[in-house]
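Enquirer: prediction below, plus the sequence it came from.
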Amino acid sequence: MKRAELKEFLDFKVEQYNTPDFISSDPVQIPHQFTRKEDIEISGFLTATISWGNRKSILKNANSMMQLLGNSPYDFVLNHSETELESLSSFVHRTFNGTDLTYFIRSLRNIYQQHNGLEGIFTDHSDETGLQPAIHQFKKIFFELPHEVRTEKHVSDPLKNSAAKRINMFLRWMVRNDNGNVDFGIWKDISSSQLSCPLDVHSGNVARKLGLLKRKQNDAKALTELDTSLRKLDPNDPVKYDYALFGLGVFEKY
């Protein structure tokens, strides 16, 4: 398939899947429950963190997490008591448990009190090459408080060759403005051109079949290759093609 034909095909698939109907079956439905910017950010970050495995389980546990936070995540992060933190100990999603969630809440409070919030960190550390260096810096800041080593595995580091699928998905939610269809576009000082595709088994397999990706592993090197291909199709909004790749893989078994 020639590039022009491929672009036409993928643009059509983006229009097919980048619609409000996408929300009902996707983890992005969790931050869509909120209207306050900080609630959207925090619920989105926590939901993206546990977005691996069975989708029904992800949605069930993400909703349970929001209930534990009183369905007001920003207020909980800033104003929780130690007793309220203890109530998180029962949470579990696969290998992410109450110990991890408790640290995440402590760290998020530190980020909003000392680092100008989630948006501030990524804005301050983004550059023209993209947001992967910013993700690396974010992880360093996120774990600057005392913590158990086990919790570190729940925030990926692209500079250690991770594709960082979940955090790239979170960044797509926050940065990309699709006029309210799915993504929020509430972070105004980062460009959609800097975003990277949330590379997973589905998007990776479809990208290989379409000739957008040759590397077999879904790692940081593969992400760089895929980003390069997608930016040739649309340099201003390359990550929109995540909808096409994901939809073709998950819904159409392409």
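Expert: Yep, that arrived.

Enquirer: rest of the way, CA atoms for contacts and neighbours
Expert: Will do.

Enquirer: centre of the chain to the host helix or strand of Lys56, how far?
Expert: Assigned by DSSP states H and E, Lys56 belongs to helix 55-68. Centre-to-centre, helix 55-68 and its host chain are 16 Å apart (Cα atoms, centre = their mean, to the nearest Å).

Enquirer: put this beside the first:
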Amino acid sequence: MPRSAPLKTRLDDLCSRYDTAGALDLDPLSVALAYPDPLDREVAAFVAAHLAYGRVAPMLRAVRAALAPLGPRPAAWLRKTREGDARQSLHRNLEDWTWRFHTGRDVVAWLLAWKRLDQESGSGLESHLLPGPGEDGDAALSRLVQRLRRELPATYGLRFSLPDPLEGAACKRWRMFLRWMARSGWPDLGLWTRYPQDQLVIPLDTHVARVSRFIGLSARATPDGRMAREITEALRRLDPVDPLRYDFALSHLGILGDCPGVRRKTTCAACPLYAICRAR
């Protein structure tokens, strides 16, 4: 690739390298994709997205273990089981479960929150995250986050899962859940048809933040909500219809250890971003 190739061409090439089933094996979305039913995928995605931090392999084991007590049809199990019985059963099965900041108690509360929200809507979580008249996606997300802060136990793990975009948070795990559910392109689920895709903001993790600074998508030092929006707008200029299609490749360049963070020809020359990378 010539050094003068535009950024879009380089990012498209990066996507062609990472948009593969092999890369997806090390992504929490793979947990949701293992379920054939759309509503089961939503439940699995709701859990997987909010536990998606830390080392990938043990995180994936923790997510699968958190969902195991619900059997092969988690949404059906939650819908048919009375809340008191569900709480008792889940507490018993997840009593010893932990993943870093989260405990089994947190997972039980999270699953029962989905059950209550689904009972209200009759169709999962989409309607709870739809912007109202004159609102944007952040207003709707903030409203749900504030509600869950009031209703769920004030444990460290649950507060970690409830950042508010209107307070400046990047909301990486919520953004990832929304991308999975509302975006229709590979590898996402595209299960929600009413959520406005133009309201999606990139799920900003350390890998996306670092690579974005290296290639000039953002000059901000702090990975916060403003940085996430700045990167999203930069990508929107490259692909106005589907800017988040670059997210998977940008994040997996770091997740898979292919970006060392130091620009050296011996290790980086094969990367499509090498010629424009500002890492030193």
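Expert: Nice, thanks for sending it over. Here the structure is a predicted model, which means the values were calculated and not measured.

Enquirer: to what extent does the helix holding Lys56 of structure 1 diverge from structure 2 after superposition?
Expert: Comparison of helix 55-68 of structure 1 with structure 2 after fitting gives an average deviation of 0.9 Å (mean Cα distance after the TM-score superposition for structure 1).

Enquirer: check which residues of that helix are buried.
Expert: Across helix 55-68 of structure 1, burial judged by 16 or more other Cα atoms under 10 Å covers Ile58, Leu59, Asn61, Ala62, Asn63, Met65, Met66, Leu68.

Enquirer: do the same with stretch 241-254 of structure 1
Expert: Within stretch 241-254 of structure 1, the residues that qualify as buried are Tyr241, Asp242, Tyr243, Ala244, Leu245, Phe246, Gly247, Leu248, Gly249, counting by 16+ other Cα under 10 Å.

Enquirer: from those residues, which land in helices?
Expert: Tyr241, Asp242, Tyr243, Ala244, Leu245, Phe246 (DSSP state H).

Enquirer: mind checking the end-to-end distance for stretch 209-228 of structure 1?
Expert: Length of stretch 209-228 of structure 1, first residue to last, Cα to Cα, to the nearest Å: 16 Å.

Enquirer: picking that back up, among the ones in helices among the buried residues of stretch 241-254 of structure 1, which one sits closest to His115 of structure 1?
Expert: Nearest to His115 of structure 1 out of those is Asp242 (Cα to Cα; 30.1 Å).

Enquirer: counterpart of the closest one in structure 2?
Expert: Aligning on TM-score structural alignment places Asp242 of structure 1 opposite Asp247 in structure 2.

Enquirer: so its match sits against Val208, correct?
Expert: Yes: the pair Asp247 of structure 2 and Val208 passes the contact test of Cα atoms under 8 Å, sitting 7.5 Å apart.

Enquirer: show me where the stretch 1-150 of structure 1 has helices.
Expert: Ranges of helices in the stretch 1-150 of structure 1, per DSSP state H, counting those that start in this stretch, are 3-17, 37-49, 55-68, 73-79, 82-86, 98-114, 117-125, 132-142.

Enquirer: same question for the stretch 151-280 of structure 2.
Expert: Counting by DSSP H, counting those that start in this stretch, the helices of the stretch 151-280 of structure 2 are 156-160, 172-182, 206-214, 225-238, 247-255, 265-268.

Enquirer: quick check: the third one aligns to which part of structure 1?
Expert: Meaning helix 206-214 of structure 2. Using TM-score structural alignment, helix 206-214 of structure 2 pairs with 201-209 in structure 1.

Enquirer: give me the mean distance between the matching stretch and structure 2.
Expert: Stretch 201-209 of structure 1 sits 0.5 Å off on average (mean Cα distance after the TM-score superposition for structure 1).

Enquirer: buried sites along that stretch?
Expert: Buried residues in stretch 201-209 of structure 1 (16+ other Cα under 10 Å): His202, Ser203, Gly204, Asn205, Val206, Ala207.

Enquirer: equivalent analysis for stretch 238-246 of structure 2, please.
Expert: So for stretch 238-246 of structure 2, counting by 16+ other Cα under 10 Å, buried means Leu238, Asp242, Pro243, Leu244, Arg245, Tyr246.

Enquirer: alignment lookup: the first one to structure 1.
Expert: In structure 1, the position corresponding to Leu238 of structure 2 is occupied by Leu233, as judged by TM-score structural alignment.

Enquirer: contacting residues around that match?
Expert: Counting by Cα atoms under 8 Å, 6 or more residues apart in numbering, Leu233 of structure 1 touches Arg3, Lys7.

Enquirer: for Leu245 of structure 1, see how far away the spatially closest residue to Phe22 of structure 1 that is not a sequence neighbour is.
Expert: Nearest residue to Phe22 of structure 1 in three dimensions, chain neighbours excluded: Val182, at 7.2 Å (Cα to Cα, 6 or more residues apart in numbering). As judged by Cα to Cα, Val182 of structure 1 and Leu245 of structure 1 stand 16 Å apart.

Enquirer: kind regards, and thank you for your time.
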